[in-house]
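Asks: Sequence and computational prediction follow.
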Amino acid sequence: MRQTWRWFGPKDLVSIDDMMQAGVQGVVSALHHVPTGAVWSPEEIARRQGEIARMTDGAPSGLEWEVVESLPVSEDIKKQKGDWREHIASYKTSLRHLRDAGIEVICYNFMPVLDWTRTDLAWRLPNGATCMRFDLTDFAAFDIHILARPGAAQDFLPEVAEAAARRFAEMPEAAREALARNVVFGLPGAAEHFTLADVRAHLAEYASIPAERLRAHLVDFLSEVAPVAQDLGLRLCCHPDDPPFPLLGLPRVMSTEADYRAVMEAVDLPANGITLCSGSLGARPDNDLPGMMARLGDRVHFLHLRNVLRESEGIMGSFHEAEHLGGGTDMVATIAAVLREEARRRAEGRADCDIPMRPDHGQDILDDLKRRAQPGYPAIGRLKGLAELRGIMTALSHPAEGIGA
C-alpha cells in the first residue's frame, strides 16, 4: 500500500512539514475553493502542486499530489436539473487537466446535500482524547425540532423520537446552534457553506428523487465520465455514504456491497472504481470489510483506513470514531485482504499494484487538543493510526507470512 495523507491546503493547521515527519509517500488534496461545477484550471492545479512541493522554509518536500479528494459532483448533476450537462462537461475538462498534471486517482462521492454527517466534532472520551461522533438521538433532535423537516419523526423509531424530544427540550440555545453547525459542517476553504435554509431547499427538490432514480443519475454520470477517464488512464473511485444509511429523508445509493456491485456492473470499466472506506462502511453491522475487499478488490483504487465503534447493532444507530485498531472492523483481516489483492495485481503485471491508502480521521490526542485542526484530521492522532497500520502491514508482509511476497 502506498501511504498518503490528506491535506486541505495552505490553511490546514497540519502542515507539509508535519506530514513529511510522519513519513508519508504522497499527498491527497483538492481545490476546495473552486466552486462545484466549475473547471479546475491547469493554473490552479499547478499552484496546489507547488504548495505541496515546498516545506515551510521553502526547501523541497519531495512530496507530490497523488490523489484528488474530491473532485466534487454538483447537486445539479445528482438531481439532473439546472446546469447539470454543463457541469458534466466541466468535469471531463477537469479530468483532462488533472491527467496533464500527472494525477491519476480521482475520488468523489454521490451523497445528496451533505458529504458526511456528525453531531459532535469533539466528543470527549474517558482518557481525555476527543473524536467525532454521530449520536442518533441528537440527530433526531436536529431533524425533527431544529430543521423541522416535515414527517421527520416518522423516520425514527418511536422511542428515538421521544428521546429526541426530551433531549431538545433540555438543550440551551447555544447547544442547539452548535448541533446545527456540526450537522452542516463544511470543509475549510470550501466554496460552498450550507445554511439551514439551503438544506431545506435541497431536501424539497430531493423529495421527488427516490434511491432508484438517484442511482440511475449516478450511472448516467459515470456513463459520461468513466469512458473519458478510461481513455486518459485515470482511476475514478466513489466514496461510500457516510453514514451508510438514509438521513433527512434523502436517498442513499452507495452504502453496501450490493450498491457498489450494481454500479460497477452498470458501467463495467476498470476506470469506474471504489474508494473502500472502512470507517464509513463499518458503521453498518452488515458490511463485511475484509470480504468486500476480497470480492470487489479488482476495482478498489483508493483506501481509507479508519475504524468506528458502533453503539448499537441496528443498521441506523449511534457510533463514534475509534482508534484505528479499536473499532468494529477487523483491521488486520482487512489489510490482509488488501495485500492479497496487491500481490495478485503484481503477478498480473498491473501498474496499479500499490493501492494508495491514507489513515482516515483520528482522535485528537496530546498537542492535537491545542492545535484544533480540521475535525477528524489531527496530526498526532493520524500519525498514531498510521503507525498502527504500518505495524500490521509490516507484520503481514514479512517473509514468514508471505502475503505480500
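Replies: Here it is on my side, so go on.
Asks: use CA for all of it now, contacts and neighbours both
Replies: OK.
Asks: Now do the same for the most far-flung residue of the chain relative to its centre: helix, strand or coil?
Replies: Relative to the average C-alpha location in the chain, and by CA atoms, centre = their mean, no residue lies farther out than residue 400, which sits at 34.3 Å. Using DSSP: H, G, I helix; E, B strand; the rest coil, the secondary structure recorded for residue 400 is coil.
Asks: swap in residue 141?
Replies: Relying on three-state DSSP, one would call residue 141 helix.
Asks: ok, so what distance separates it from residue 153?
Replies: Using CA to CA, to the nearest Å, one gets 9 Å for the distance from residue 141 to residue 153.
Asks: Which neighbours do the two have in common?
Replies: When contacts are counted by CA atoms under 8 Å, 6 or more residues apart in numbering, the set common to residue 141 and residue 153 consists of residue 161.
Asks: Out of those two, name the residue with the larger neighbour count.
Replies: Looking at residue 141 and residue 153 with other CA atoms under 10 Å, you find the greater number of neighbours at residue 141, namely 29 against 20.
Asks: Once you drop chain neighbours, what's closest to that one?
Replies: In this structure, residue 141 finds its nearest non-sequential neighbour in residue 164, 4.6 Å apart by CA to CA, 6 or more residues apart in numbering.
Asks: So the one you found: helix, strand or coil?
Replies: Here residue 164 is recorded as helix under three-state DSSP.
Asks: what's the burial count for it?
Replies: The number of residues near residue 164, taken as other CA under 10 Å, comes to 24.
Asks: Check it against this one:
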Amino acid sequence: MRQTWRWFGPKDLVSVDDMLQAGVEGVVSALHHVPSGEVWSVAEIEKRKAEIARRRDGSPSGLAWEVVESLPVSEDIKKQKGDWRAHIEAYKASLRNIAACGIEVLCYNFMPVLDWTRTDLAYRVSHGGTCMRFDLVDFAAFDIHILKRPGAAADFAADVAEAAGDRFRAMSDEAKTALAGNVAFGLPGAAEHLTLDDVRAHLAEYGAIDAGRLRRHFIDFLEEVVPVAEEVGIRMCCHPDDPPVPLLGLPRIMSTEADYKATLDAVDLPANGMTLCSGSLGARADNDLPGIMERFGDRIHFLHLRNVKRESNGLFGSFHEAEHLGGDTDMVALVAAALKEEARRRKAGRKDHQIPMRPDHGQDILDDLTRRAQPGYPSIGRLKGLAELRGIMTALSHERHGLPA
C-alpha cells in the first residue's frame, strides 16, 4: 500500500518536515479555503503542490500531492436547490484541473450538513493521552436541548432521551457551549464554519428529503461527474458516513455495504469507487471490514486505516477513537485483504495496483498534547499508527513468512 499522510496546508501545525520524518510516501490534501461550488483553479492546485514539494528551509521534500481529500460536494447539489446545476459544472471543471495537475485520486463524501460528528475532541484515555469520542447521550442532549430540533426526542430510545435531559441539566454554560462547538466543528482553514442557526436552516431545507430521495440526488450527481472523471483519469472514491447512522433527522446513504453496492451498481464505471474508512464503517457492529475489502476490492481506490472502540453491544452507540491495533476492527485481517487485492491487481497488470492508504486519526500522546494540532490529526499519534500499520504490512509481505503473492 502507498503510505500517505493528510496535510491541511501551511496552517497545519504538523509540517511538511514532520511528514518527511514520519517516512510517508505521498500527501493527501485539499484547498479548504475555496468555498464549495467554486472551481479549483490550476494556479491554486499548483500552489499547494509547490508547498508540499519543499521543506521549511526551502530544499526539496521529495513529496507530492497524490490524493485530493476533499473536493466538497455543495449542499445545493445534495438538496438539488439553488445553484446546484452550476455547482456540478464547477465540479467537472475542478476534476479536469486536478487531472491536468497530475493527481489521480479524489476522496469526497455525500453527508448532509456535517462532514463528521464527535461530542468530545479531547477525551482522556487510560494512558493519559486523548482522542475523539462520540457519546450518544451527549449528542442527544445537544440535539434535544441545545439545538432544540423539533421531534428530536422521538429519534432516541426513551432511556437515552431521559439520560440526555439529566446530563443537560447538570451541564455548566461552558460545557454546553463546548459541546455545541464540538458537534459543529469544521476543518482548519475551511471556507465554511456552521453556527447553530446555519445548522437549523439546513435541517429545515432537508425536511422533505428522505434517504431514497437523497440517494437519487447522489446518483444524479454521479451520472454527471463520473464520466468526466473516467475521461480524465481520476478515480473518485466516496467516504462513508461518519458516524454511519442517521443524525439530526437527516438521511444517511453511505453507511453500509448495501449502500455502497447500490451506488456503485447505479453508475458502474471504474472511476466510481469507494474510500474504505475502517473507523467510520467500524462504528457499526454489522459492518464486516475485511469482507468489504474482499468483495469491493476492485473499486476501492483509497484506504483510511483507523480503529474505534464501540462502548455498547448494540448496532450503534457511543464509541471512541482507539489505537490503530486496539479497537474492534481486526486490522491485521483488513490489511491482509488489502494486500491480497494489490497482488491480484499486479497480476492483472493494473496501473493502480498500489492502493493509497493513510493512518487516519490518532490519539494525542506525548508532545501532541501541547502542540494541539487539528483534532484527530496529531503528529506522534499518527506516526505511532503508521508504524504499527507498516509493521503489519512488512510482516504479511515477508518473502519467507508472509502471504503468498
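Replies: Here it is on my side, so go on. Predicted, not measured: the structure shown is a model, and the values here were computed from it.
Asks: My understanding was that residue 61 of the first structure contacts residue 51; is that so?
Replies: No: in this structure, residue 61 of the first structure sits apart from residue 51 without contact. The criterion is CA atoms under 8 Å, and the distance is 9.5 Å.
Asks: Tell me which helix or strand residue 131 of the first structure sits in.
Replies: Assigned by DSSP states H and E, residue 131 of the first structure falls within strand 130-134.
Asks: Any idea how far that strand is from the middle of the chain?
Replies: 15 Å (CA atoms, centre = their mean, to the nearest Å).
Asks: how about the helix or strand where residue 85 of the first structure lies: buried residues?
Replies: Secondary structure from DSSP H and E places residue 85 of the first structure in helix 84-100. Residues of helix 84-100 of the first structure classed as buried by neighbour count (16 or more other CA atoms under 10 Å): 84, 87-88, 90-99.
Asks: The strand holding residue 131 of the first structure vs the second structure, average offset?
Replies: Compared with the second structure after fitting, strand 130-134 of the first structure has a mean deviation of 0.1 Å; criterion: mean CA distance after the TM-score superposition for the first structure.
Asks: hey, where'd the strands end up in the stretch 51-200 of the first structure?
Replies: 65-69, 105-109, 120-124, 130-134 (DSSP state E, counting those that start in this stretch).
Asks: can you put those strands in JSON lines and add mean neighbour count and distance to residue 296 of the first structure?
Replies: Below are the strands of the stretch 51-200 of the first structure laid out as JSON lines (neighbours: other CA atoms under 10 Å; distance: least, CA to CA, whole Å):
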{"stretch": "strand 65-69", "mean neighbour count": "23", "distance to residue 296 of the first structure": "20"}
{"stretch": "strand 105-109", "mean neighbour count": "22", "distance to residue 296 of the first structure": "17"}
{"stretch": "strand 120-124", "mean neighbour count": "19", "distance to residue 296 of the first structure": "32"}
{"stretch": "strand 130-134", "mean neighbour count": "23", "distance to residue 296 of the first structure": "28"}
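Asks: Out of these, flag the one nearest residue 358 of the first structure.
Replies: Closest of the strands of the stretch 51-200 of the first structure to residue 358 of the first structure is strand 65-69, at 10.2 Å (criterion: CA to CA).
Asks: picking that back up, what range in the second structure does the helix holding residue 85 of the first structure sit on?
Replies: Against the second structure, the aligned range for helix 84-100 of the first structure is residues 84-100 (TM-score structural alignment).
Asks: next one: stretch 184-199 of the first structure
Replies: Residues 184-199 of the second structure are the counterpart of stretch 184-199 of the first structure, counting by TM-score structural alignment.
Asks: contacting residues around the matching stretch?
Replies: By CA under 8 Å, 6+ apart, the list of residues contacting stretch 184-199 of the second structure from outside reads 8, 11-12, 32-36, 113-114, 117, 147, 180, 374.
Asks: Distance from the chain centre to that stretch, please.
Replies: Between the centre of stretch 184-199 of the second structure and the centre of its chain there are 16 Å (CA atoms, centre = their mean).
Asks: Stretch 294-307 of the first structure now?
Replies: Averaged C-alpha coordinates place stretch 294-307 of the first structure at 13 Å from its chain's average position (CA atoms, centre = their mean).
Asks: buried stuff in that stretch?
Replies: Residues 294, 296, 297, 299, 300, 301, 302, 303, 304, 305, 306, 307 are the ones in stretch 294-307 of the first structure that count as buried (16+ other CA under 10 Å).
Asks: just checking, which of those belong to helices?
Replies: 294, 296 (DSSP state H).
Asks: sorry, back to before: buried residues, the match of stretch 184-199 of the first structure. List them.
Replies: Neighbour-count burial for stretch 184-199 of the second structure, counted by 16+ other CA under 10 Å, picks out 184, 185, 186, 188, 189, 194, 199.
Asks: correct me, but residue 75 of the first structure touches residue 114?
Replies: No: the pair residue 75 of the first structure / residue 114 is not scored as a contact, 10.1 Å apart, by CA under 8 Å.
Asks: who's more crowded, the two?
Replies: Set side by side, residue 75 of the first structure and residue 114 show unequal neighbour counts under other CA under 10 Å, the larger going to residue 75 at 21 against 17.
Asks: on that earlier part again, the residue nearest to residue 141 of the first structure contacts residue 140, doesn't it?
Replies: Yes: the pair residue 164 of the first structure / residue 140 is scored as a contact, 5.7 Å apart, by CA under 8 Å.
Asks: Can you name the residues that contact the most centrally placed residue in the second structure?
Replies: Nearest to the mean C-alpha position of the second structure, by CA atoms, centre = their mean, lies residue 239 at 5.6 Å. For residue 239 of the second structure, the contacting residues are 107, 108, 109, 110, 254, 274, 275, 276, 277, taking CA under 8 Å, 6+ apart as the criterion.
Asks: And residue 141 of the second structure, by the same measure?
Replies: Residues near residue 141 of the second structure by CA under 8 Å, 6+ apart: 161, 164, 165, 167, 168.
Asks: Please repeat the previous calculation with a cut-off of 10 Å.
Replies: For residue 141 of the second structure, the contacting residues are 135, 147-148, 152-153, 160-169, 171, 176, 179-180, taking CA atoms under 10 Å, 6 or more residues apart in numbering as the criterion.
Asks: in the stretch 201-350 of the first structure, which spans are helices?
Replies: 211-232, 257-266, 278-282, 289-296, 331-348 (DSSP state H, counting those that start in this stretch).
Asks: most packed of these?
Replies: When neighbours are counted by mean count of other CA atoms under 10 Å, the highest per-stretch mean among these falls to helix 278-282, a mean of 27.
Asks: Could you say which helix or strand holds residue 38 of the first structure?
Replies: Per DSSP H and E, there is no helix or strand for residue 38 of the first structure.
Asks: Residue 403 of the first structure against residue 392, yeah?
Replies: No: in terms of CA atoms under 10 Å, residue 403 of the first structure does not count as a neighbour of residue 392; the distance is 11.7 Å.
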